[in-house]
Each structure stands twice: as C-alpha cells, then as structure tokens.
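sequence-free structure coming up:
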C-alpha cells in the first residue's frame, strides 16, 4: 500500500526524525510488525502567522518495497581513449559538463586556473589573516568555483532549463545529504561542499577524464572563425572537439582575451551595492514573530525588493544571496580591491545574518565608461572595488557604516561586531558608492524597514562592496545550439557567459552545453536529459 500525505506540522515534529516517524505511524495506525518506508518529498516553512507550521509532503509504503531514492547511478563508461573536449573552469558548470561528456563517451579535459579544493584553503586563510590575494586562488577561483567557499545554496527558478532533480541526485550520489531533495530552499553548506567537490572530481578522473589545476588559459587556437583549442600560460596547446567556456563571472582576463581576439562579447546589466549584516536573533524575531526560534526552526531568511526612483528613473533595489547564520568573506580576485560576499555553513549557526543589498545597473549607468566598449561594466566594477580598498586603508579591511547612520548621512563613531574577519573601517559609504546607488539604497532601506518592522536599525551595518553579483559581460550564443554566435566549436557557459546564476542553474547549463557539443561534433543524437 502506498499513501501520499500532505501535512501541516509543528517544527518539533517536522524537523525531528523520531517525532515525525511516530506521527506518521500513529496517523496511519501502522504496527511495529509492518514493513514501512516513510519518505519526505517536500518540506517548507509557513511563518505567515505566529503559529508557525511546516508543510510536509510525504509518501509512505506499507507492506511493499519502496522504489530507490535515487534514480541516478555513478556508472560511467571509460573514456580514457575517447575523443576529447576541453572544459575551461572547474566550477559547477565545468564539473557537470565534464560528467555529462563522460556519459556521452567523450573525454573531458578540465582546465582550472586555481588550486584543488584542499590547497585552496591556505590561500583563503592568507586573504583573511595577511590580506594577501592570490589572483588565481581565492574565494572566486579554484576547484568548485565561487560557490564552494561562499555558501552552497541550491535553490533555482531555472526549472525550464533542465532537470533540477537530476542535478540534486548527482550531488547526493557524491556525498550531499538527501535533505536537499526535500527542502524548498535546499542548502549544502560551505563546510560540506569541499568533500562533495572532491568526489565529483574523482568520478571524472576514475572514468578517464583529466583535471588540471594551476592551468590558466591565456589564448585560443582560432582558425577561420572556428576554435581548435586553447593555449595555457605554460605554453601548452590543447586541442579537442570543442571548448566549453565555464570560467565564472570574475574571470576578467578571459573577457579581455576574447575582446582582444575579436571574438564578439557585449556589456550586460548586473547589480552592485553592499552586504548588510544583522544579528540573526533580530531577523528571527521579525520573521518568526517570537523571541526565540527554539531548537528545531532553522535560522530565518528574507527576500526583499523595491523600486526606487532617482532623477526620474525607477530601478530595482533588492536583497541578493541572503545567508542566514552566516559570515561575510573577502572575495577580491586581485590586490588593491575590496569585494565582499556571504556564506553559510550547513548548520547556519553563526550569530549573524547577512545579505547582499544591491541596485540594478544598466547601460545608462555605464555611459561614463563607454570608451571601454563591451567591458564598460567590468571597468565600473573595478573602479568601485579599488575605491573601496583605498578609502578603507589599502588592505582587505572593508569600508562600513552603521545602517541607520548611512540613511541619516552620519559617519559612524563606532562600528558593530562583525563576522568579517579582515576587519572594518568606518567610512561614509556615500564616498565609496556612486551617487545613484547610494541614494537608492537609502530609500530602499526605508521601504524595507516598513516591510519588516525592525529591519532598519542601528543594530545592523552595511559593508562594502558587493559588486560580483553576476557577470557584467555576456558572451552571446545561439539559442538553439548554445554555440557562440560567431565562432564555431565555442560554447559559452553559465555565469561567466551571462546565462546562469548559482550552483544548480550553472550545473544544468554545463550539461546542456556538453550535450550540444556532443550532438554537433561527436555525432551523439537524442542525448538530452535537460530539455524539459
């Protein structure tokens, strides 16, 4: 017998496995002698009223064998001697592209400019402790990409681009908890992602693929508008069926290389602003309507958006990459710049909540940078990050201001405790941010203070700058083939190309690019898992 259940439960039951199992067995009058499998399908928190409920959808099998939890199996062909394709970038897009190529019997050659996930930790520690930025190994570059050490959120709205369940199952098969298959806003945690990333790499290597670290692509082999391969910083020429370019949103040298080589790119809208940090208990009180969220409710999150008019033009102000129970980290990719990002461990047990709070940037904002052509937004980013660094003292110390002081235009005499380990310097953020961004943030904070009573407070502070929300450049590709609009055998992929954002959507885009490359240049037909 199979039963489908839609339940509204207290947090104490929904998040406690023993209590949940007891509730189900009593509800269905199941005896201890029955063969039973209870499986959660979906779980989400409803905090709209003071009586918080958790909506759980579950399936229960009584007296019969339940189907396997995962349909995905790590059963790869050996591609050691197969035709090869090049994957530039070892983030989620690159790794999932490599796995899909293997399934399609193509050997992936993954080239990652940074270090393996374990060695990368030393470079992250050097940023925090010694303010030393390695341009090729940092929070943005290295095995696993930017997401590995900056959060691990798996929520995506890009369901039409591919099979979300398949991506999550692959992560579970490589060590992620099965909870990510259930929760409405799944999250792995930056403390667990390195192990999963290592397992993904091992699958690629065990199947005969290659993974090269400290291997920076500095040129492309281009002939008659067709890409033959790439050239590395060491002078090696690597050729293949095609190139999947999955370098992430901060690989500025790649954008500059393409522009220099006459490969068409274009400026793309993005967003910039600050990180804002509140005490997590304050956000919990606002969202959960209680003084203490207790043992079972997770650290609460929020999503905020407003439209703010400035000089007759209305633009969006919105929260971005909200990290409950998290930390703010230094995400610069070169000396002389300050960039901040947020992350959360799996337990989300920090005493701070942080979120990007950013303003939409479009071609009007980039007009002063017109002479840089398609790199206008990139130059705008650079100048903001360098100004933040200069005004805060020239290290990885970040400029900051108490939230209420920022809104009132006052320099903060004292800053608040923070999760940002390199330290903070009190600065008038008006001096860091362009006038249109600063004005819209101030007005946005006033609106958010009305939407979430207590959000606009002297218990929070803004920390700058949050400038790497997405790529400021798009590498255009054909909608059907995903191939570059000008250069054959080049497949711009995921965040760095301006087509995906976040781990899951990037992974799906990586798979799609692998499938298109295989279909067009290896004769693999009817291969798509991801055309849902």
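In hand now; what should we look at? As the structure is a prediction and not an experimental result, all values here were calculated from the model.

when you work out contacts or count neighbours from here on, use the C-alpha atoms and nothing else.
Fine.

strands of the stretch 351-500 of the chain, start to end?
With DSSP state E, counting those that start in this stretch as the definition, the stretch 351-500 of the chain shows strands at residue ranges 352-361, 398-402, 424-426, 461-466, 473-474, 490-492.

so which of the ones you listed comes closest to residue 506?
Taking CA to CA as the measure, the strands of the stretch 351-500 of the chain were each checked against residue 506, and strand 490-492 came out nearest at 11.6 Å.

use this one as the comparison:
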C-alpha cells in the first residue's frame, strides 16, 4: 500500500522524527501498523506569518516493497584503455563531466592545478593564520573547486540546463545526506563536502580515469582550428580527443593564455560588493518573529534585492548573494597582494554569525577605464579593487571593515564587532576602498533593506570587504548547440569559469552537457 500526503505542521511536529511519524500514522489511519516507511518528497519552512509552518509532501509505504531511494547506480565501465578527453579543472563541472564520459566509455584525464581536498586544508590554515596565499591551493583552487570549502548550496534556478535530480542523486550516491533530495534549499555543508568529493575522485580513478594534481596548464596544443591537447608547467604534452575547460571563475592565467593565443574571449559584466555579517540570532528574530528560534527550526536566511536609480546610468541592481546562515566569512584570494572574502557554512549551520554577500551590478561602462586590456578589462577592474582592499587591510589578509550604520553615515567605526573572519578585521572607511558607484549603491540599498527587514540596518552588524568573485569577469563564447568554442573545434568552455553556470548544481549540469555534446559529435 502506498499513500501520499501533504502536511503543514509546526516545527517540532515536522522535525521531531517520532512525533512526525505518529502524526503521519494518525492522519492515514495507520496507528496500528508498527512498520511503515515514510519517504519525504519536499520540505520547506513557511515563515511569512508569525505562526511558522513547515510544509511537507510525502509518500507512505506499508506492506509492500520499498522503492530505492535513488535510481542512480555507480556502475561504471573500465575505461583504462579508452581514448582520453582532457578536463582542465576538478570543480563540479570537471568532476561531473568526467563521470558522464566514463559512463559512456571515454577516459577522462583531469588536470588540476591545486591539491586534493585533504592537502588543501593546510593551505587554508596558512591563509587564515599566517596570511600566506598559495596561488595554486586556496579556497578557490584545488580538488572540488571553490564549492568544496563553501556552503555546498545546491539550490538552483537553472532547471532547463539539465536534470537537477540526477545531480543530487549522484551526490547522495557518493555520501551526501539524502535530505538534499527533498529540502527546498538543500546544502551539504563545508564539513561534509570533502568526503563527497573524495568519493567521487575514487569513482573516477577506480573506473580507469586519471587525475593529475599540482599540475598547471600553461599552453594549448593546436592543430589548425582544432585543439589537440595541453602543455603543463613541467613541459609535458598531454593529448586527447577534446579539451573541456572547467577552470572556475578565478583562473586568470587561463584567461590570459586564451587572449595571448588569440582564442576569442569577451569581458563580462559581474557583481562586486561586500560581505555583511549579523548575529544569527538577530536574523532569526527578524525572519521568525520570535526571540529564540528553538531546537527545531533551521538557522534562518534571507534574500534581498533593490534597484538603485542613477542619473547617468539608469537602474543598477544590488542584491544578496550566497547567504550563509550560521556560517563564516573566509579569505578567498588566489594570489598574494589581493584580498577577497567569501562565505561558507557547516552542515549544521550552527555558527553564531550569519553573513551574506551584498553586491552591486558592474556593467561594461564601469570598466571602460580599463578598455586597453581588451577582453580582460572587467578582470583588471576586479583585480584593482582587490588590491585596494589588501592595502586597506594593512597589506595582509586582515579585511577592511566598518559597522553598517557607520558606513551609511560615512564615519569610521571606533571599534568593530566580533567576527567569524579568522584573519581579523581592520577598521576603515569603506567608501575609500570601494569604487564610488559601488559604495553609493550599497549605501542606498542598505537603507532600503532596513525598511524591508526591520532590525537589519543596525550598527550591531558590519560590512567586510571585498566580495568580488561572484562570477567570472570573462565569457569564453561557445556554440549554443554543439557547446564547442565558436572559433576552436574540440574545445569546450564549461561551467562558471566560462560564464555558463553560477553554483555547484548548475556547474555540474553544464559539465554533463559539455561531455554529452562531445559524445554526440566525436565519440
């Protein structure tokens, strides 16, 4: 017997397993049955009114075989002797492209400039404690990409790009918690992602794929209008049937190489701003309309957006980005002499702090002063701001910061608040660090956000700069149907670094799409 049910419950009844099971049995008249299986299909918190509800849709199975939780099976052929395809970068796009190739009998050779997930931790500790940035191993570069030591957010609006459920099932098959299959805003957590990434690496290697860590691509092997392989920093030439370029949004050396090689790339608008950090308890009070969220509700989040009207350039968007409830602000620079911040959360989201990027749209007119850099103009704009933040922080990874109301009023903060940012903060006037149009737009937007979320605009919050790696400042254009570069055959620009994704799931789907595109034409 299979029965379906939709419930709207108070938090305790929704999240306490024994209580929840009793309610389901009672609703369906199954109180006398001791053995039932409840399979949640969707769960979301509705905090729009003061009476918070958790909406749940589910199936109940009794006295019949229980279907498998996931349909995806790790049944990979051995591709040790198969013709190879080169994948540059081992973030979500690269890993999922590799598994898709293996499923279809193609051998992936993944080239990753950084280290494996475990070894990366030493370099992250060096950034936090000693302010030393390893340009090849940091929060952005290394096995799993930028997402591994981030929140592991899996929510995406890019459902037209591929099968979201397949991506989630592959993650579950490699050790992710099964609740990502039904939570409205699923996440894995920075403490659990490394194990999932390591399991995916093991699947690739066991099937006969190759992974080259600490290996940097410095040139391409070209044959007419086709790419035949890559050259590493050691001078090794690695050839393959195609190159999937999945380097992430911070591989500036790859953008420079493409430009030097005359391979068409384009400057791309992006967004830049700050991280704003509040006490998580304050965000809970605002969003849940209560003094304490209790033992059952998850740490609350928010999403904010505002259109700033400017005399010269019309409307400019300001919006929250990568909101991390119960999280930490982390240093995300990829080279010495620059300062970048990002956010992450552990799986339990139990930090005392909440942080979110609040970023401003940066358009072509804004980086016009850098047009001598051609398609690298936006990247150069981004770099200059990051260098200014580094200098403002005392030429270290201490981040420039300012209390929120002080920023609005244009005065330097006499003291700063406690922070989750381990390298520490330096009190500065952020208007002197940020480009004027960014600071001006942020000031207007924060005032608007204070009206939308009563209590948000407070001097018990602070902004930390700069949040500049929201997306790639470069697009590597490709054919809409074949996914090949518009100029170079067998070159597949892929994922966030090419401008075709914006998070773990969308990057993973784009990795699969590029692999499938190769298979349709060349396999």
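Nice, I can see it. Computed from a predicted model, the values in this text were never measured in an experiment.

TM-score for the pair, please.
Scored against TM-score structural alignment, normalised by the length of structure 2, the superposed chains reach a TM-score of 0.99; 522 aligned residues with a CA RMSD of 0.8 Å.

would you reformat the strands of the stretch 351-500 of structure 1 as JSON lines and include mean neighbour count and distance to residue 35 of structure 1?
Conversion of those to JSON lines gives the following (neighbours: other CA atoms under 10 Å; distance: least, CA to CA, whole Å):
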{"stretch": "strand 352-361", "mean neighbour count": "27", "distance to residue 35 of structure 1": "43"}
{"stretch": "strand 398-402", "mean neighbour count": "28", "distance to residue 35 of structure 1": "58"}
{"stretch": "strand 424-426", "mean neighbour count": "19", "distance to residue 35 of structure 1": "58"}
{"stretch": "strand 461-466", "mean neighbour count": "29", "distance to residue 35 of structure 1": "53"}
{"stretch": "strand 473-474", "mean neighbour count": "24", "distance to residue 35 of structure 1": "55"}
{"stretch": "strand 490-492", "mean neighbour count": "27", "distance to residue 35 of structure 1": "50"}
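
out of these, which is closest to residue 437 of structure 1?
Between residue 437 of structure 1 and the strands of the stretch 351-500 of structure 1, the tightest spacing by CA to CA is seen for strand 352-361, at 6.2 Å.

and that closest one with strand 461-466, angle?
50 degrees (axes from the mean of the first three to the mean of the last three CA atoms, to 10 degrees).

quick one: contacts of strand 352-361 of structure 1?
The set of residues that contact strand 352-361 of structure 1 without belonging to it, under CA atoms under 8 Å, 6 or more residues apart in numbering, is 269-281, 283, 301, 315-328, 341-342, 418-419, 437, 440-441, 466.

tabulate the strands of the stretch 351-500 of structure 1 in JSON lines, adding columns for distance to residue 337 of structure 1.
JSON lines is the format used below for those (distance: least, CA to CA, whole Å):
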{"stretch": "strand 352-361", "distance to residue 337 of structure 1": "18"}
{"stretch": "strand 398-402", "distance to residue 337 of structure 1": "10"}
{"stretch": "strand 424-426", "distance to residue 337 of structure 1": "14"}
{"stretch": "strand 461-466", "distance to residue 337 of structure 1": "10"}
{"stretch": "strand 473-474", "distance to residue 337 of structure 1": "19"}
{"stretch": "strand 490-492", "distance to residue 337 of structure 1": "27"}
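
show me what contacts residue 282 of structure 2?
Contacts of residue 282 of structure 2 were listed using CA under 8 Å, 6+ apart, and they are residue 455.

look up how far residue 355 of structure 2 lies from it.
12 Å (CA to CA, to the nearest Å).

and the residue nearest to residue 511 of structure 1 when sequence neighbours are not counted, what does it touch?
If the residues on either side of it in the chain are set aside, residue 511 of structure 1 comes closest to residue 97, at 4.7 Å by CA to CA, 6 or more residues apart in numbering. With contacts taken as CA under 8 Å, 6+ apart, residue 97 of structure 1 has the following neighbours: 87, 244, 507, 509, 510, 511, 512, 513, 514.

what helix or strand is the counterpart of residue 97 of structure 1 in structure 2 on?
Across the two structures, residue 97 of structure 1 finds its equivalent in residue 97 of structure 2, going by TM-score structural alignment. Taking DSSP states H and E as the criterion, residue 97 of structure 2 maps to helix 92-103.

what residues of that helix count as buried?
92, 93, 94, 95, 96, 97, 98, 99, 100, 101, 102, 103 (16 or more other CA atoms under 10 Å).

who wins for neighbours among the contacts of residue 97 of structure 1?
Among the contacts of residue 97 of structure 1, residue 514 has the most neighbours (other CA atoms under 10 Å), with 34 neighbours.

run through the helices of structure 2 in chain order.
Chain-ordered helices for structure 2, with DSSP state H as the definition, fall at 11-15, 17-28, 92-103, 117-125, 164-173, 193-206, 252-260, 280-288, 377-392, 404-409, 436-452, 504-522.

mean deviation (superposed) between the fourth one and structure 1, please.
Just to be clear, that refers to helix 117-125 of structure 2. Mean deviation of helix 117-125 of structure 2 relative to structure 1 after superposition (mean CA distance after the TM-score superposition for structure 1): 0.2 Å.

relative to helix 193-206, how tilted is that helix?
Here helix 117-125 of structure 2 runs at 140 degrees with respect to helix 193-206, directions being taken by the same axes, to 10 degrees.

which parts of helix 117-125 of structure 2 are buried?
Residues of helix 117-125 of structure 2 classed as buried: 117, 120, 121, 123, 124, 125 (neighbour count, 16+ other CA under 10 Å).

counterpart of it in structure 1, which residues?
Using TM-score structural alignment, helix 117-125 of structure 2 lines up with residues 117-125 of structure 1.

check the offset of that stretch from the chain's centre.
For stretch 117-125 of structure 1, the distance between its averaged C-alpha position and the chain's averaged C-alpha position is 19 Å (CA atoms, centre = their mean, to the nearest Å).
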